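**Student:** fold the following for me, if possible:
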Amino acid sequence: MDATIFAPSPTLTVTIEDHESGPDIHVHAGGQGVWQARMLRRLGVDVTMCCVLTGETGLVVRNLLTDEGFRVIAVERAGRGAAYVHDRRDGARAAIAETQGDRLGRHELDELYGATLREGIDSRLVLLSGPDGDGVLPHDTYRRLAADLRGNGARVVVDLAGERMTAALEGGVDLLKVSDEELRADGLLPEDADEDDTGPIIAAMEQLRERGAGDVIVTRGGEPFLVLDGDRVLEVTQPQLQAAETRGAGDSLTGGVCAGLAAGERLRDAIVTGAAAGALNVTRHGLGTGDAETIRRLRDGVRVRVLRGEDVDGDRPAAEDDSRGRVSPDGLASLAQPGEETEEVRGHREEGA
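**Tutor:** Predicted coordinates for the structure are as follows:
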């Protein structure tokens, strides 16, 4: 199982942390697409990352991405790449220096667009992510990519907000993930909406469907997130774990959902994988990290309640798999363990799902 990620401008991240023997300096590739890809890879999905790598930082990012096991399809250019240096020695994150990098030129964008279209058609599952800066590429790129990919048989997932989300919806997407804060910032939720009242969020989700989304996931900080899945509205409660770092939890959730979809799960089950992945990530300092076995076990602690539609029998263990011909949670975990393919997974793969 594989997936393609559109990550236009990965970020070189340098984080300084305290250590008993002196400063501890960590260097990683980062940014939304990288964090999502990292979780997909942890769950056994082969990831192709389409990106632009710029200047000296781009050379470092390429090596870091390759070392993590990603297949990197990159357009290389001179200039300033996206990067940041953060200091966490006192426990809080303080930005020392940050840059979103240079805007993509017409030629780089054309090459990146073509590579994403080619790889996405092959993988059939494409996750469109955004760069850190607003001025890196035209928002309309997301409209064109979404429309062209879906028009050629690929399934498109987006985790975007603002003008990028608006553009992607105009092209049409199969699954949109967004937060309630982002909806509020876009004027789709009232500023004074009661956090316990799901009505305004459900109304916003239905509006997003009218604008071009197939299914919709809306996260709500520490509250259960909501899913518009066909005609049903689901409320998903994640396991409550002690947080070490809340950044990246939403991207881990998105990556987990996409891993489930890549494994052939229906959305009802894929959101459980995503919920477990997002819950685990808050316990870790590394964004988009976690291991498949722990995520599999955390699935048992996820609860899905149907707020509207069929299957209104209240809370039930979400890890229950009542679909035939799909990969179960155990099957998904086995995909992350080379050489331990189960009969179930082998049969699923031979069927070409």
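**Student:** please count neighbours and contacts with C-alpha atoms only from this point.
**Tutor:** OK.
**Student:** my read is residue 111 is in a strand, agree?
**Tutor:** No. Looking at residue 111 with DSSP: H, G, I helix; E, B strand; the rest coil, it is helix, so not inside a strand.
**Student:** next, the contact list for the nearest residue to it once chain neighbours are set aside, please.
**Tutor:** Spatial nearest neighbour of residue 111, excluding adjacent residues (CA to CA, 6 or more residues apart in numbering): residue 75 at 6.8 Å. Residues near residue 75 by CA atoms under 8 Å, 6 or more residues apart in numbering: 51, 52, 53, 108, 111, 112.
**Student:** to compare against the first, here's another:
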Amino acid sequence: MILTVTPNPSLDRTYEVPSLDRGAVLRATGDRVDPGGKGVNVSRAVAAAGVLTTAVLPLGGASGALIAELLVAQGVDVTAVTVAGQTRSNISLVEQDGTLTKINAPGPELTEEESALLLETVRTAAGAPAWIAVCGSLPRGLPPEWYADLVARAREAGARVAVDTSGPALTAALRARPDLIKPNASELAQAVGRPLATLGEVARAAQELRSRGVGAVLASLGADGQLLASAEGTFHGTAPVAAVRSDVGAGDASLAGFLIAGGAGPEALASALAHGAAAVQLPGSAMPVPADLRPEAVRITENPPPDLPLSAPATF
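**Tutor:** Reported below is the predicted structural model:
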């Protein structure tokens, strides 16, 4: 069973439009409403794969109630911490060429009592799951160290912890030595304090974080695939994509694929790539089901060529 924690969930409304013209009335060619937030998406992808998952999240107001309803309908067990504020709603506009424009609301401000209750809820549940995935931005009211506190409590309870966040929250979480982090190239560059222009520089940055106590680094590199640095070695993988329809939640689907395949080694990396490639070809933040996956198309290389340039060098 995989437990996810999403401190700042959302109700995601996605509209597909031919093109984005400022000041014009746009006619959507498709629309959908999904429960959102990075951890929520991980749970949705895990459930779609037929694996048990529980989503721990603060929920408030009508949008919070709808999120819980939608998650239960998708096979996700929901452990909600009721908060006074209204859960946020986000809007995504996806153009025909795959260009994505997102409008993310800030979300409610959590009180000290709500923050403490959320931490205690995770601690209580931390003994059962194979993995705990803590994901996404922190809402107002929670300091950057909140994730570090959560990681420490979960590890004390014997759980393996994966972290997918950015900025000061990631910096703080690194000090708690999570078992896995999943940065993109820019987040990895920020964590080590230098730009990354080649696959070798990405690998060295990932190994540097491992030397600080992080168990494994699963780095998302966009069109350049993903790199895994772990105790099993350093691996790079790619998966072909015919056309990008929406990349909302694709990284979350990838993390789900990695965890449900055991969370270690090249087999888990291959699962992550297959899930991510399938997700970008689906509308909105829809999560792939097993029939959407093409594992035979994934290519994995151990100790990839260090001088291979990134198509989009990462700055910090």
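**Student:** report the TM-score for the pair.
**Tutor:** Once superposed, the chains reach a TM-score of 0.85 (TM-score structural alignment, normalised by the length of structure 2), with 295 aligned residues with a CA RMSD of 2.4 Å.
**Student:** what does the residue nearest to residue 111 of structure 1 correspond to in structure 2?
**Tutor:** Aligned counterpart of residue 75 of structure 1 in structure 2: residue 81 (TM-score structural alignment).
**Student:** what kind of secondary structure is its match in?
**Tutor:** Assignment for residue 81 of structure 2 (three-state DSSP): strand.
**Student:** same thing with residue 50 of structure 1?
**Tutor:** strand.
**Student:** how near is it to residue 16 of structure 1?
**Tutor:** 28 Å (CA to CA, to the nearest Å).
**Student:** between those two, which one's more packed in?
**Tutor:** Neighbour totals were compared for residue 50 of structure 1 and residue 16, and residue 50 leads with 28 against 18 (other CA atoms under 10 Å).
**Student:** can you say which of the contacts of residue 75 of structure 1 are buried?
**Tutor:** With burial judged by 16 or more other CA atoms under 10 Å, the buried subset of the contacts of residue 75 of structure 1 is 51, 52, 53, 108, 112.
**Student:** out of the contacts of residue 75 of structure 1, what pair is the most spread apart?
**Tutor:** Greatest spatial distance in these: 53 and 111, 12.2 Å, computed using CA to CA.
**Student:** show me where structure 2 has helices.
**Tutor:** Using DSSP state H, the helices of structure 2 run over residues 38-48, 61-73, 112-125, 145-156, 167-174, 185-192, 199-211, 250-260, 265-279.
**Student:** out of those helices, which gets nearest to residue 235 of structure 2?
**Tutor:** Short answer: helix 265-279, nearest of the helices of structure 2 by CA to CA, at 6.7 Å.
**Student:** okay, the angle between that closest one and helix 38-48?
**Tutor:** Between the axes of helix 265-279 of structure 2 and helix 38-48, defined by axes from the mean of the first three to the mean of the last three CA atoms, to 10 degrees, the angle is 100 degrees.
**Student:** how big is the offset of helix 265-279 of structure 2 relative to structure 1?
**Tutor:** After superposition onto structure 1, helix 265-279 of structure 2 sits on average 1.0 Å from its aligned residues (mean CA distance after the TM-score superposition for structure 1).
**Student:** next, the angle from that helix to helix 250-260.
**Tutor:** Using the same axes, to 10 degrees: helix 265-279 of structure 2 against helix 250-260 is 150 degrees.
**Student:** what range in structure 1 does helix 265-279 of structure 2 sit on?
**Tutor:** Against structure 1, helix 265-279 of structure 2 falls on residues 267-281 (TM-score structural alignment).
**Student:** cool, stretch 32-51 of structure 2 as well?
**Tutor:** Going by TM-score structural alignment: stretch 32-51 of structure 2 matches residues 26-45.
**Student:** same question for stretch 241-252 of structure 2.
**Tutor:** Going by TM-score structural alignment: stretch 241-252 of structure 2 matches residues 240-251.
**Student:** may I see the buried residues of that stretch?
**Tutor:** Buried residues in stretch 240-251 of structure 1 (16+ other CA under 10 Å): 246, 247, 248, 249, 250, 251.
**Student:** that stretch spans what distance, first to last residue?
**Tutor:** Note: stretch 240-251 of structure 1 ends 18 Å apart using CA to CA.
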